[in-house]
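Trainee: for reference, the sequence and a predicted model appear below.
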Amino acid sequence: MAAGNILIVDDDEDILTAGKLLLKRHFDRVVTCNRPEHIPDLLADRTFDAILLDMNFGPGESTGRQGLAWLDRIMTIDPRAVVVLITAHGGVDMAVEAMKRGATDFITKPWQNEKVVATLSAGVKLGQSRSEADTLKKANKVLARTPEQPIIFDNPAMAGVMDMVERAAPTDAGVLLLGENGTGKELVARAIHARSLRAGSVFMNVDLGALSESLFESELFGHKKGAFTDAREDRTGLIEAASGGTLFLDEVGNLAPHLQAKLLTVLEQRQITPVGATRAVRVDVRVIAATNLPRERLADETVFRQDLLFRLNTVEIDLPPLRDRAGDIPLLSRHYAGFFARKYQRPAVTVSAAALDVLSAYAWPGNVRELRHAIERAVILSSGDVLRPQDFALSSPSVTPKLTPAGAPAAPGGDMDSAADGTGQDGAGLPADLNLGRLEKTAIATALRKHRYNISHAAKDLGVTRAALYRRMEKYGL
């Protein structure tokens, strides 16, 4: 039995009875109606995947005009409706006319059971796909209407960034965003999308650093049922799902060379072939890519394909780190203090001048993202309505703890074999502080700084997944 709701409209009770007996063995629900004037009420009460509609009602009627009139009425009520007409042999020409007005198919009297079931099965699938497409369009509109997060700045370098955003956004040119982790590359990508001609369509964010090589093609290109062991149904790839809108490829610099080649092929041909499929699917996307790799690393052919780089960076925008725009820290701090006070239903929170001095003097290796987390944590944990220096547990990012061979952090400048006489080590060369939480925090901070906050590389160095590292960063406010 197929999932589907069927409505049969005919003034002949014998047709209604025969149709219901036949179709209820194949579909979830079959509703019959012998008076077409009840159609509007029935359509108001529920959604039908397919409607089987007679073309003539009443004794002696054979012109099919009544059927056309009710077809027009149905299509006015629900333009997505799937209507299959019932006609006599002589009414085929009229049925063709009805299909021009929106009918999906027709069957002739006397019907063949197999033909009716097959026609309605195809109609139900069409109706359900139309419904899914309509739901997806509505969801895309909601996503497109997601309020744009403000980009807070008073820095000349950031003003230059936003000027380039305004210039590039109305075009369909590829944009490459460069900058350290946490500098706001996704925010800038969303700003470009919001100012583009595609603003009414979906913005699809794809974190390439989180995709394993084995899942790359399946996730981005989609797959057909049975293409591999766990492919239990067809799946639309993220690139196809973004068609008509903007595709944001985050951490594109982390792609392996052979995957870079596959991505280049898609961008050049503007089509994808789902795994297990034999036909390519055309896609229409505007691509914005981002990476935390420095420009000189991208210029290394052994790291990143230069032909792919040329394809991505028609417009290249370099986002400055927060330490180079320290004058924006008070603006950002006040903004986030207000935002998180509202989010957590706290009274208005201000940031004291002393706290702003401390925040402005900090180097922020995690950039705006780290500042945002620090403000959020302070708002949650503070007991008053003014944030003070003691509300921020900031450690100097310029001091990188040394690690013992076992992986435990040693005090900066300390000797592995020194006694516990202020060096932070005991006589055996072990750290004096054996608190697991603090050791873990220090190790994570060390790995992040070592890899310039590249989450994928830091997670690999620590031996954890990216998701686990993100959770620990949130836990320790890193």
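Mentor: Nice, thanks for sending it over.
Trainee: contacts, neighbours, all on C-alpha from now
Mentor: Will do.
Trainee: pull the distance from stretch 243-251 to the chain's centre.
Mentor: In this view, stretch 243-251 has its centroid 9 Å away from the chain centroid, taken as CA atoms, centre = their mean, to the nearest Å.
Trainee: and that stretch, how far apart are its ends?
Mentor: With CA to CA, to the nearest Å applied, stretch 243-251 spans 20 Å between its terminal residues.
Trainee: buried stuff in it?
Mentor: Judged by neighbour count using 16 or more other CA atoms under 10 Å, the buried positions of stretch 243-251 are 243-251.
Trainee: go on, stretch 150-170?
Mentor: Buried residues in stretch 150-170 (16+ other CA under 10 Å): 153, 158, 161-162, 165, 168-170.
Trainee: residues in contact with that stretch?
Mentor: Identification of contacts with stretch 150-170 by CA atoms under 8 Å, 6 or more residues apart in numbering yields 175, 187-188, 191-193, 195-197, 315, 317-320, 325, 327-328, 331-332.
Trainee: redo that, cut-off 10 Å
Mentor: By CA atoms under 10 Å, 6 or more residues apart in numbering, the list of residues contacting stretch 150-170 from outside reads 174-175, 184, 187-189, 191-199, 314-320, 324-333, 335.
Trainee: with stretch 291-306 instead?
Mentor: Residues contacting stretch 291-306 (CA under 10 Å, 6+ apart): 176-183, 185, 209, 249-258, 260-261, 264, 307, 309, 312, 318-319, 452-454.
Trainee: kindly recompute the last result at 7 Å.
Mentor: 177-181, 250-253, 257, 260 (CA atoms under 7 Å, 6 or more residues apart in numbering).
Trainee: same check, this time on stretch 192-206
Mentor: By CA under 7 Å, 6+ apart, stretch 192-206 touches 140-141, 143-144, 165, 169-171, 242, 244-250.
Trainee: if I pick residue 392, what's in contact with it?
Mentor: Taking CA under 7 Å, 6+ apart, we find residue 392 in contact with 374, 378.
Trainee: can you tell me the SS state at residue 147?
Mentor: coil (DSSP: H, G, I helix; E, B strand; the rest coil).
Trainee: distance of it relative to residue 141?
Mentor: 12 Å.
Trainee: who has more neighbours, the two?
Mentor: Each of residue 147 and residue 141 has its neighbours counted (other CA atoms under 10 Å); residue 141 has more, 15 against 9.
Trainee: another one to put next to it:
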Amino acid sequence: MIKKRIHMIPAHILVIDDDDDILLSARLLLKQHFSQVTTCKTPKEINVLLSHHDIDMVLLDMNYQKGASDGREGLYWLEHILSIDKDYVVILMTAYGHVELAVQAIKKGATDFILKPWENEKLYATLSAAFKLRQSSRKVKKLEKINGSLQKDQARKFEHILGNSPAIRQLQNTLIKVAPTDANVLILGENGTGKQVFAYELHQQSLRKNQIFMHVDLGSLHGNLFESELFGYAKGAFTDAREDRPGRFELAENGTLFLDEIGNLSLPLQAKLLSVLQNRTVTRLGESKPRNVNIRLITATNMPLDDMVAKGTFRQDLLFRINTVELMLPPLNQRSDDIILLATHFLASFSTKYHKQITQISDTAAKALLAYHWPGNVRELQHVLERAVIMTDGDQITEEDLQLNPQRFGSSVPAGKGMDLEDMEKAMVSKAIEHHKGNISRAAAELGLTRAALYRRIEKFGL
């Protein structure tokens, strides 16, 4: 016997053999050193066991029919297991030590090959090495998935929070207090006010800053994609599920998960999200085994969630769960002290990007920036300065370069009596579509929305 280890290896081992004595010996030995051991007498139970348990390693006998010694059954079940997930670690065992059989098994994907009766120390060493291989494989696979998920954001440079207005200073003070905690944060504000920038700054000032920041636009996820994208899926869960895939919750493990446009979720999807947040576990589509998740949650929306709760379109218990701390971002026209500061920052950034020597904003252009009401908020200001940098031929931005038309969409939208936020939003969307003669891409850009988000508003308002 080998000495019992003080520290258990956190691995789940599945042992498959038709000999009760072998299963008993394996269980008695392995449970001293590994956190969980499951045994079964027939490989026909493999599908059920793998779908209900998070198995790390499979110890698989090669012969099950009485008198068989050629190992064909073991090779068959080896291929079957690897067809479910090519990353499974499978160690074959047999009482017949044929070198050719061992070589064939390794070629077909087995991690190792041991003889029965085994030496305890050798079996322990083999399984320990195999577990390290399993962990390495998982890390590599996770990094590959994270890299793929982040490719869309690679070209995007996050801007730090800029502003000296009282509203921004107050938000910065709150952020300093909240960021180091794991409190759930809900960020509210109109489109283009910088909700994603604040979310990223929360992450950067948190204890998770060296881990991943995962951004998910819930507004772009239709109902049938919500679960597979957020919770992941197993191979074969649906027609195009050709391999196991972790969801965004798993990919954000130990980091920050930012769920944008949470107000767009339907009630059934809200219930599913609430369940995950309460249990801190996710279950991939096509599986029944829950997986623990450790993330810091930040959510954002431009929709009035309190009103939606009152109308029954947003769950109150979900709102309680996501807004431990609430940040309300002001529209740009309520922080006029910051307009020139932001414009100057964008000017410097885009001048560098487009290799131009533009040093300042003219006085008349500055007055025009301050006079404009900015329905698209900071995002619109950013777009205006980028376009101006591209179009100007001089060394400063003029009022003509800005192309600010007082009669552009939204500028004539009255905030009259009886006109609530939803009415104003509908009018702005309608004006933008009319202004761009039905061109959805241009209208969405002017409004600071994605095409998908604009289509949802068109459907919402019946335009």
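Mentor: Looks like it arrived, so ask away. None of the values given here were measured: they were computed from a predicted structure.
Trainee: residue 3 of the first structure falls within a strand, correct?
Mentor: Yes. Counting by three-state DSSP, residue 3 of the first structure is found in a strand.
Trainee: counting neighbours, what do you get for it?
Mentor: Quick note: residue 3 of the first structure (other CA under 10 Å) scores 13 neighbours.
Trainee: same thing with residue 291 of the second structure?
Mentor: Residue 291 of the second structure has 15 nearby residues by other CA under 10 Å.
Trainee: go through the first structure and flag its longest helix.
Mentor: Counting by DSSP state H, the longest helix found in the first structure is helix 113-144.
Trainee: from the contact counts, what lies against that helix?
Mentor: Contacts defined by 3 or more CA pairs under 7 Å, 6 or more residues apart in numbering; DSSP states H and E place helix 113-144 of the first structure against strand 50-54.
Trainee: can we see that at 10 Å?
Mentor: On a contact count with 3 or more CA pairs under 10 Å, 6 or more residues apart in numbering; DSSP states H and E, helix 113-144 of the first structure meets strand 2-9, helix 13-23, strand 27-33, strand 50-54, strand 83-87, strand 105-108, helix 185-194, strand 203-207.
Trainee: got the buried residues for that helix?
Mentor: 116-117, 119-121, 123-128, 130-131, 140, 143-144.
Trainee: in these, find the pair that's most separated.
Mentor: The largest distance within the buried residues of helix 113-144 of the first structure, taken as CA to CA, falls between 116 and 144 and amounts to 41.4 Å.
Trainee: and whatever residue of the first structure lines up with residue 300 of the second structure, how close does it get to residue 197 of the first structure?
Mentor: Residue 300 of the second structure maps onto residue 290 in the first structure, with residues paired by TM-score structural alignment. Using CA to CA, residue 290 of the first structure is found at 21 Å from residue 197 of the first structure.
Trainee: compare those two (neighbour count), which wins?
Mentor: Shown here are residue 290 of the first structure and residue 197; by other CA under 10 Å, residue 290 has more neighbours (28 against 14).
Trainee: re earlier: mind giving me the ChimeraX command for buried ones among the contacts of stretch 291-306 of the first structure?
Mentor: Listed next is the ChimeraX selection for buried residues among the contacts of stretch 291-306 of the first structure, using 16+ other CA under 10 Å:
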select :177,178,179,180,181,250,251,252,253,260
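Trainee: any chance of JSON lines for the contacts of stretch 291-306 of the first structure, columns secondary structure and distance to residue 89 of the first structure?
Mentor: Formatted as JSON lines, the contacts of stretch 291-306 of the first structure follow (DSSP: H, G, I helix; E, B strand; the rest coil; distance: CA to CA, whole Å):
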{"residue": "177", "secondary structure": "strand", "distance to residue 89 of the first structure": "65"}
{"residue": "178", "secondary structure": "strand", "distance to residue 89 of the first structure": "68"}
{"residue": "179", "secondary structure": "coil", "distance to residue 89 of the first structure": "70"}
{"residue": "180", "secondary structure": "coil", "distance to residue 89 of the first structure": "72"}
{"residue": "181", "secondary structure": "coil", "distance to residue 89 of the first structure": "70"}
{"residue": "250", "secondary structure": "strand", "distance to residue 89 of the first structure": "60"}
{"residue": "251", "secondary structure": "coil", "distance to residue 89 of the first structure": "63"}
{"residue": "252", "secondary structure": "helix", "distance to residue 89 of the first structure": "61"}
{"residue": "253", "secondary structure": "helix", "distance to residue 89 of the first structure": "65"}
{"residue": "257", "secondary structure": "helix", "distance to residue 89 of the first structure": "63"}
{"residue": "260", "secondary structure": "helix", "distance to residue 89 of the first structure": "59"}
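Trainee: shouldn't residue 209 of the first structure be in contact with residue 459?
Mentor: No. Here residue 209 of the first structure does not reach residue 459: they are 11.1 Å apart, not a contact under CA atoms under 10 Å.
Trainee: among the buried residues of stretch 150-170 of the first structure, name the ones in strands.
Mentor: Nothing among these maps onto strands, per DSSP state E.
Trainee: adding distance to residue 219 of the first structure, write the contacts of stretch 291-306 of the first structure out as a markdown table.
Mentor: As requested, the contacts of stretch 291-306 of the first structure are exported to a markdown table (distance: CA to CA, whole Å):
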| residue | distance to residue 219 of the first structure |
| --- | --- |
| 177 | 23 |
| 178 | 24 |
| 179 | 26 |
| 180 | 26 |
| 181 | 24 |
| 250 | 14 |
| 251 | 16 |
| 252 | 15 |
| 253 | 18 |
| 257 | 18 |
| 260 | 15 |
